[in-house]
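Asker: just need the structure, nothing else, for what follows:
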Amino acid sequence: MSVQVSSQQLQEFLDFAVEVAKKAGEMIKDGFSKKKNVETKQSNADLVTETDQAVEKWVIGYINERYPSHKFIGEETTDGDVPCDFTDDLTWIVDPIDGTTNFVHSIPEVSYSMGLTANKEVIVGVVYIPVLDLMYTSMKGHGSYCNGRKLAVSSVEDLKQSIVIHEGGSSRVPAVVDTKMKNIHSIVNHSHGIRAYGSAAINFCRVADGQGEAYVEYGIHCWDFAAGMLIAEEAGAYVMDPDGGPCDLMKRRVLVACGEKVARELSAILTHLDMGRD
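Answerer: From the prediction side, this is the model:
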């Protein structure tokens, strides 16, 4: 049986997500200015700090207190060797710090990302950049906003006139790195250029706000882009799998653009990577 969510509940869930994001943001800001204890996970570029872990632990407890029947998927509490238990139930998908490498190096593009799914679709998305005090919010069917300002994607219609956001990612597997470098070469030759902000959630918000026409990444996780994807879609963006099919939250790759034409032009010049599933 599918989950039914009323308009009143949707607003309640968004208000809750904003409340959580503000409190998580205070923890992130506090950790941002202090010396960090850094550990590595899958590679020397896959980092985690005490703040990542502390924020997620607090968020899990706060959600369980308010909505004990809801499910939770988070970066620091997910076993990378076990598939995510992703169901139709109301599920909070959280990245406590998206942009941990930025956080470690005191670069302010560090975000807290929180999406809520029902029937495997994102219905609420919040991305907060606490150091810059930028709060991006969205509810399905109700548009997206930054600090109350309504967002809209760029009106550019051609890839050759576009800025494309693309990240190197944390994988250091030679074949993966080589393919990404090949894709960077292709993008540079078919666009105005490339940008990388170090946070998938922020990259989606940039596209949502017309600050770049497209974003593609291979190797990210559902917690990196659940919230940002909705924010971009509600601002008018076209989201799909990089190979042109429907976007799958668990497939670890995504392409978003200001319009379908730019999205498909970008897809056509890429060499696609299969990064597995969450």
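Asker: only C-alpha atoms for contact and neighbour calcs from this point on.
Answerer: Fine.
Asker: so Gly212 touches Phe204, yeah?
Answerer: No. Contact criterion Cα atoms under 8 Å: Gly212 and Phe204 do not qualify, at 9.5 Å.
Asker: contacting residues for Ile187?
Answerer: 164, 193-194, 266, 269-270 (Cα atoms under 8 Å, 6 or more residues apart in numbering).
Asker: tell me which of those fall in helices.
Answerer: Among the contacts of Ile187, the ones falling in helices (DSSP state H) are Leu266.
Asker: just the buried ones from the contacts of Ile187?
Answerer: Buried members of the contacts of Ile187, counted by 16 or more other Cα atoms under 10 Å: 164, 193-194, 266, 270.
Asker: quick one, which of Gly212 and Phe204 is more surrounded?
Answerer: Phe204 (31 against 25; other Cα atoms under 10 Å).
Asker: which other helices and strands does the helix or strand that that one is a member of contact?
Answerer: Following DSSP states H and E, one finds Phe204 within helix 200-208. Helices and strands touching helix 200-208, by 3 or more Cα pairs under 8 Å, 6 or more residues apart in numbering; DSSP states H and E, are strand 111-118, strand 214-218, helix 222-234, strand 253-257.
Asker: thought Met227 was touching Met114?
Answerer: Met isn't right for residue 227; it's Ala. Yes. With contact defined as Cα under 8 Å, Ala227 and Met114 form a contacting pair (5.6 Å).
Asker: for the comparison step, fold the sequence that follows:
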Amino acid sequence: MNGSSIPYIVGSKSFTAVAVNTASKAGEWVKSRLGAIQNVNLKTSTSDLVTEVDKGTETLIRNLIKTHFPTHAILGEEGVGAGSTASAKALQEMIQEEYLWIIDPIDGTTNFVHGFPFFCVSIALAHRGEVIVGVVYDPMLDEMFVAEKGKGAYVKGHTTHVSGEKELSHALVATGFPVDHTVNLPRNMAEISQLVAKVRNIRSGGSAALHLAYVAAGRLSGFWEHGLSAWDIAAGSLLVQESGGVVTDTEGKPFTLAVRNVIATNGHIHKAMISELTEANAAG
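Answerer: This next block holds a predicted model:
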């Protein structure tokens, strides 16, 4: 499906405009609740948190989307049970919907809880399983990253482009620490050990969606993480692709919404990063 054939307008309402407006309102609400959280609950581990703000924000997003597109399906993190099995099942049940909104009300909840200003609202729209609109909004910096399939990506009106580094030794990359401490975390630590001497440096901000947005904007050369769900990466994956980058699974297989172990880069260092990750896992 090419960009020109994608129906971005339905009933005179722009998908992208609704996504941007919804993300903005949700982000304003999230920012207003910073430091005023009343309930913090654990999901799968001590680093997998949910608050009343996550749930309230998702309700706000759902209501705004349904106001404009009442027949569209919505897949949101807080509407799905905890754990990888539940998230995979929820996606499988909804992936063939004609229009499916995929939302993460707060990507980076742990940061939000601690007042660490690196979290965002992530909203994507998929048409029959293919992401056609992606929006990632950072309310703390008031940065709205927007992408449309086949039409490019931008932030604050400026077109985004991935970085130009062609060597790992010049690359600033990022990762995220998995909430699964039995399999994915040891794997991740081995990969960090393998890569840290090969790249310029490694960061871990705590929000997969923002890391992807930073790859799209050229602020990071690459990003990888294990054990993610569709709502973590749907919007960000389109941002990277529309900015000239590459997104696959960590073995180099094509990206789909079902991918849980993701790598996104400027394209130049993609094969080299996968090679290092492969070597780390072989050694482990």
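Asker: could you pull out the strands in structure 1 for me?
Answerer: 38-40, 47-49, 71-74, 91-98, 111-118, 121-129, 134-139, 144-146, 149-150, 163-166, 193-195, 214-218, 238-240, 253-257 (DSSP state E).
Asker: make JSON lines from those strands and add distance to Phe32 of structure 1 to it.
Answerer: As requested, the strands of structure 1 are exported to JSON lines (distance: least, Cα to Cα, whole Å):
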{"stretch": "strand 38-40", "distance to Phe32 of structure 1": "13"}
{"stretch": "strand 47-49", "distance to Phe32 of structure 1": "11"}
{"stretch": "strand 71-74", "distance to Phe32 of structure 1": "21"}
{"stretch": "strand 91-98", "distance to Phe32 of structure 1": "11"}
{"stretch": "strand 111-118", "distance to Phe32 of structure 1": "11"}
{"stretch": "strand 121-129", "distance to Phe32 of structure 1": "12"}
{"stretch": "strand 134-139", "distance to Phe32 of structure 1": "16"}
{"stretch": "strand 144-146", "distance to Phe32 of structure 1": "22"}
{"stretch": "strand 149-150", "distance to Phe32 of structure 1": "27"}
{"stretch": "strand 163-166", "distance to Phe32 of structure 1": "25"}
{"stretch": "strand 193-195", "distance to Phe32 of structure 1": "23"}
{"stretch": "strand 214-218", "distance to Phe32 of structure 1": "26"}
{"stretch": "strand 238-240", "distance to Phe32 of structure 1": "32"}
{"stretch": "strand 253-257", "distance to Phe32 of structure 1": "28"}
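Asker: of those strands, give the one that comes closest to Asn64 of structure 1.
Answerer: Closest approach to Asn64 of structure 1 among the strands of structure 1 (Cα to Cα): strand 71-74, 8.6 Å.
Asker: how far apart are the closest one and its match in structure 2?
Answerer: For strand 71-74 of structure 1, the mean deviation from structure 2 after alignment is 0.6 Å (mean Cα distance after the TM-score superposition for structure 1).
Asker: where does that strand end up in structure 2?
Answerer: On structure 2, the counterpart of strand 71-74 of structure 1 by TM-score structural alignment is residues 73-76.
Asker: now the matching stretch, how far from the centre of its chain.
Answerer: Between the centre of stretch 73-76 of structure 2 and the centre of its chain there are 15 Å (Cα atoms, centre = their mean, to the nearest Å).
Asker: touching that stretch from outside, list them.
Answerer: In this structure, residues lying in contact with stretch 73-76 of structure 2 by Cα under 8 Å, 6+ apart are 58, 62, 90-91, 94, 97, 99-105, 231.
Asker: buried members of these into ChimeraX, please.
Answerer: Selection of buried members from these for ChimeraX, criterion 16+ other Cα under 10 Å:
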select :58,62,90,91,94,99,100,101,102,103,104,105,231
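Asker: farthest-apart pair in the contacts of stretch 73-76 of structure 2, please.
Answerer: Maximum distance among those (Cα to Cα): 20.9 Å, for Glu97 and Pro105.
Asker: contact partners for the aligned partner of Glu242 of structure 2 in structure 1?
Answerer: The equivalent of Glu242 of structure 2 in structure 1 is Glu234 (alignment by TM-score structural alignment). By Cα under 8 Å, 6+ apart, the contact set of Glu234 of structure 1 is 138-144, 208.
Asker: quick check: Thr51 of structure 1 vs Asn64 of structure 1, distance?
Answerer: Applying Cα to Cα, to the nearest Å, the value for Thr51 of structure 1 to Asn64 of structure 1 is 20 Å.
Asker: next: Leu10 of structure 1.
Answerer: Leu10 of structure 1 is 18 Å from Asn64 of structure 1, where distance means Cα to Cα.
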